[in-house]
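K.L.:
what would the 3D arrangement of this be:
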Amino acid sequence: MEVIPGVSGGTIALILGVYDTLIDGAGHLARGVVRLISDGLRGRGTSRAVEHFRSVRWVVVIPIGVGMLAAVVIGARFVAPLVEEHPVETKALFAGLIAASLIVPIRMVGGRWRVHEVAVVLAAAALTFFLTGLPPAGDANPPLWVVAIAAAFAVCALVLPGVSGSYLLLTVGMYAPTLAAVNDRNLAYVAVFALGAIVGLGLFVSGLQWLLSRHRRITLIVVTGLMLGSLRSMWPWQSEENALLPAGPEALTAVTLFAVGVLAVLVLLIVEAILVRRHVLSEDTVSDPTPHPVDPER
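P.N.:
From the prediction side, this is the model:
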């Protein structure tokens, strides 16, 4: 979904119930790589790196990683043109998905919300509303060092619900060049972009993992606000400068597709609840930056 402006990969992870697992695994993977390099250069061995690698739930992280790569290739080829050709219909559907998925972080927060927590949600929503209303920059042919920096920032949105990495690329004029590089198999561009993304993800996810571990409630409250504010980018009628326009003649179709998106998420949440109740699916893990004790029979 990260190839679609306005749709956050973190939001999709929340909908699928793997958000904490994704953050936890990415954090340990990033720390493991850092330990492997730093301890290797100092001659301290690989034991600390191995502890972090063993803490990654590979059975979840590997399928997610493979799926993400496949989604980028498929999305660049098929989904992105669909969004361009049918913007009203696709945005309405995605808006329904995001609106219903607000249930997920709200449920994860739990308990009774206090007044200052509601204020935090509204502030985060207002910030996202403003950012998603910024007009896109003109398409550019950026140098590779700019590609790396843009990728480092854009990939942060991969794990931050409500913030779309592809939308960030769009606002700095690098969305079209990046899609073209994927479609044209521009290996140099793709390799530099991937390197920048890995560095950015490693730095950002560690901080987010720490927040989820130490300040979980307020972090999820901010996430809820970001998702709420991101609904602005999914309003089906917008100008090329991202200004909001009145509803057009496709209003009935848009409302129908919005309802389909809401229903799809609700069905998914019901199925998840049934699987958890029957112990077919376990509750999601809580992100923790310290290595987990490893069962030798795992």
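K.L.:
make it CA atoms for all contacts and neighbour counts henceforth
P.N.:
OK.
K.L.:
helices along the stretch 1-150 of the chain, start to end?
P.N.:
Applying DSSP state H, counting those that start in this stretch to the stretch 1-150 of the chain gives helices spanning 9-16, 19-41, 47-55, 58-74, 80-85, 87-101, 103-109, 115-131, 144-154.
K.L.:
for Gly162, find the nearest of these.
P.N.:
helix 9-16 (6.1 Å; Cα to Cα).
K.L.:
would you do the same for the sequence below? I want to compare the two.
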Amino acid sequence: MGICDVIPGISGGTIAFITGIYSRLINAVKGFSPQLVIDFFNYIFRKDKKYFLEDIKRLDLGFLIILAAGIFTAIFLGSKIVIFLLENYFMYTISFFIGLILASSKSIYDKIETHHKKNRLFGLIGLLTGISFAFLIPVDIVPNLPYVFLGGFLAISAMFLPGISGAFILLILGLYEFMLNVLHNLLDNILIFIVFGIGALLGMFAISRIVSFLFRKDRCKTLYILLGLVIGALSIPIRNIFLNGSWDILNIIVAFLFLLLGLISARSLDKINNKKNEKD
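P.N.:
The predicted model follows:
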């Protein structure tokens, strides 16, 4: 997820779906409720630890810590590798990720239980929304702290939605290169990073509750919207390949092989997850 989150057009939420952790991620983040904050301050100032410890037990902390460690490691270390690959092997790298995304759309479709026309209409709405992102033009703005906060809120919200790339949202907001420079010079930009992080935390808590509510309200329609977003948002990396790729026959063949590699890798991982779930 962390590696994908630094590539505009590639969604970390899609990777969460491929790896089978999406629902667990949403539920784990949703566990951080306002009541937890109240109980935490009661624990600090009143030494009333009863409710706070009960809240902690309900959290999937082990999962979140491991996931967060992986994401931050990938963002800080993997971002340099990904930037190298994009600069030197752009067409092959993006083709691999397109293969992953295509496979994830099949995984989402398999989870949908009913396929009547009304549900498919929601899929069409998601599809058109995803395609529309390819036509957005990045703004040219000098970032200030409130704008960085907004960027963190919107980017992390996008990362939790399969098909929508948080990095692409930052690109549209004119914050992508700015935040990459912040990460690579963190000590000199610690205040900016903290403000971005606060916005991201609030966005994460908000979107997890919205997605959880939608799944409870109508799981099939929600999955169809996500499916449409995933397929529609493919227009972003595909457009990038058409604009920046090299179209001699050898490059086309190699890119197609990398697309197949991504597709096969994701499908294999999906089958492993399905077998694991059957055993559980």
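K.L.:
what's the TM between chain one and chain two?
P.N.:
Superposed pair, TM-score by TM-score structural alignment, normalised by the length of the second structure: 0.88. Supporting alignment: 272 aligned residues with a Cα RMSD of 2.5 Å.
K.L.:
now mean neighbour count and distance to Asn186 of the first structure too, for the helices of the stretch 1-150 of the first structure, in TSV please.
P.N.:
Shown next, in TSV, are the helices of the stretch 1-150 of the first structure (neighbours: other Cα atoms under 10 Å; distance: least, Cα to Cα, whole Å):
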stretch	mean neighbour count	distance to Asn186 of the first structure
helix 9-16	23	24
helix 19-41	21	26
helix 47-55	19	31
helix 58-74	14	13
helix 80-85	14	18
helix 87-101	23	27
helix 103-109	16	38
helix 115-131	17	30
helix 144-154	20	12
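K.L.:
distance to Asp184 of the first structure added to these, as JSON lines?
P.N.:
Listed next are the helices of the stretch 1-150 of the first structure as JSON lines, based on distance: least, Cα to Cα, whole Å:
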{"stretch": "helix 9-16", "distance to Asp184 of the first structure": "24"}
{"stretch": "helix 19-41", "distance to Asp184 of the first structure": "29"}
{"stretch": "helix 47-55", "distance to Asp184 of the first structure": "34"}
{"stretch": "helix 58-74", "distance to Asp184 of the first structure": "11"}
{"stretch": "helix 80-85", "distance to Asp184 of the first structure": "15"}
{"stretch": "helix 87-101", "distance to Asp184 of the first structure": "24"}
{"stretch": "helix 103-109", "distance to Asp184 of the first structure": "38"}
{"stretch": "helix 115-131", "distance to Asp184 of the first structure": "30"}
{"stretch": "helix 144-154", "distance to Asp184 of the first structure": "16"}
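K.L.:
tell me which of those lies nearest to Ile221 of the first structure.
P.N.:
helix 115-131 (6.0 Å).
K.L.:
endpoint to endpoint, stretch 70-81 of the second structure covers what distance?
P.N.:
Terminal residues of stretch 70-81 of the second structure are spaced 15 Å apart (Cα to Cα, to the nearest Å).
K.L.:
residues in the first structure aligned with that stretch?
P.N.:
The aligned range for stretch 70-81 of the second structure in the first structure is 67-78, by TM-score structural alignment.
K.L.:
so which of the helices of the stretch 1-150 of the first structure comes closest to Leu266 of the first structure?
P.N.:
Comparison of the helices of the stretch 1-150 of the first structure against Leu266 of the first structure by Cα to Cα identifies helix 87-101 as nearest, at 6.9 Å.
K.L.:
what's the mean distance for that closest one versus the second structure?
P.N.:
Superposed on the second structure, helix 87-101 of the first structure shows a mean distance to its aligned partners of 0.8 Å (mean Cα distance after the TM-score superposition for the first structure).
K.L.:
angle of that helix against helix 9-16?
P.N.:
For helix 87-101 of the first structure against helix 9-16, the angle by axes from the mean of the first three to the mean of the last three Cα atoms, to 10 degrees is 60 degrees.
K.L.:
relative to the second structure, which residues correspond to helix 87-101 of the first structure?
P.N.:
Going by TM-score structural alignment: helix 87-101 of the first structure matches residues 90-104.
K.L.:
what comes into contact with that stretch?
P.N.:
The set of residues external to stretch 90-104 of the second structure that reach it, using Cα atoms under 8 Å, 6 or more residues apart in numbering, is 10, 14-15, 17-18, 85-86, 230-231, 234, 237-238, 241, 244-246, 251, 254-256, 258-267.
K.L.:
out of those residues, list just those in helices.
P.N.:
When DSSP state H defines the helices, the subset of the contacts of stretch 90-104 of the second structure inside them is 14-15, 17-18, 85-86, 230-231, 237-238, 241, 244, 251, 254-256, 258-267.
K.L.:
and the residues you listed, which are buried?
P.N.:
By neighbour count, with 16 or more other Cα atoms under 10 Å, these hold 14-15, 17-18, 230-231, 237-238, 241, 255-256, 258-263, 265-267 as buried.
K.L.:
residues contacting the counterpart of Arg57 of the first structure in the second structure?
P.N.:
Mapped onto the second structure by TM-score structural alignment, Arg57 of the first structure lines up with Asp60. Residues in contact with Asp60 of the second structure (Cα under 8 Å, 6+ apart) are Ala28.
K.L.:
state the distance from Asp60 of the second structure to Arg267 of the second structure.
P.N.:
Asp60 of the second structure sits 27 Å away from Arg267 of the second structure, going by Cα to Cα.
K.L.:
now do Phe256 of the second structure
P.N.:
Counting by Cα to Cα, the gap from Phe256 of the second structure to Arg267 of the second structure is 16 Å.
K.L.:
next: Leu223 of the second structure.
P.N.:
Per Cα to Cα, Leu223 of the second structure is found 18 Å from Arg267 of the second structure.
K.L.:
correct me, but Pro5 of the first structure touches Thr171?
P.N.:
No: at 9.8 Å, Pro5 of the first structure does not count as touching Thr171 under the criterion of Cα atoms under 8 Å.
K.L.:
the more surrounded of those two?
P.N.:
Pro5 (23 against 19; other Cα atoms under 10 Å).
K.L.:
tell me the counterpart of that one in the second structure.
P.N.:
Pro5 of the first structure maps onto Pro8 in the second structure, by TM-score structural alignment.
K.L.:
quick one: contacts for the closest residue to its match other than its chain neighbours?
P.N.:
Computed as Cα to Cα, 6 or more residues apart in numbering, the closest residue to Pro8 of the second structure that is not its neighbour in sequence is Phe168, at 4.1 Å. Contacts for Phe168 of the second structure (Cα under 8 Å, 6+ apart) come out as Ile7, Pro8, Gly9, Ile10, Tyr176.
K.L.:
what of Leu29 of the first structure?
P.N.:
Counted by Cα under 8 Å, 6+ apart, Leu29 of the first structure has contacts His52, Phe53, Val56.
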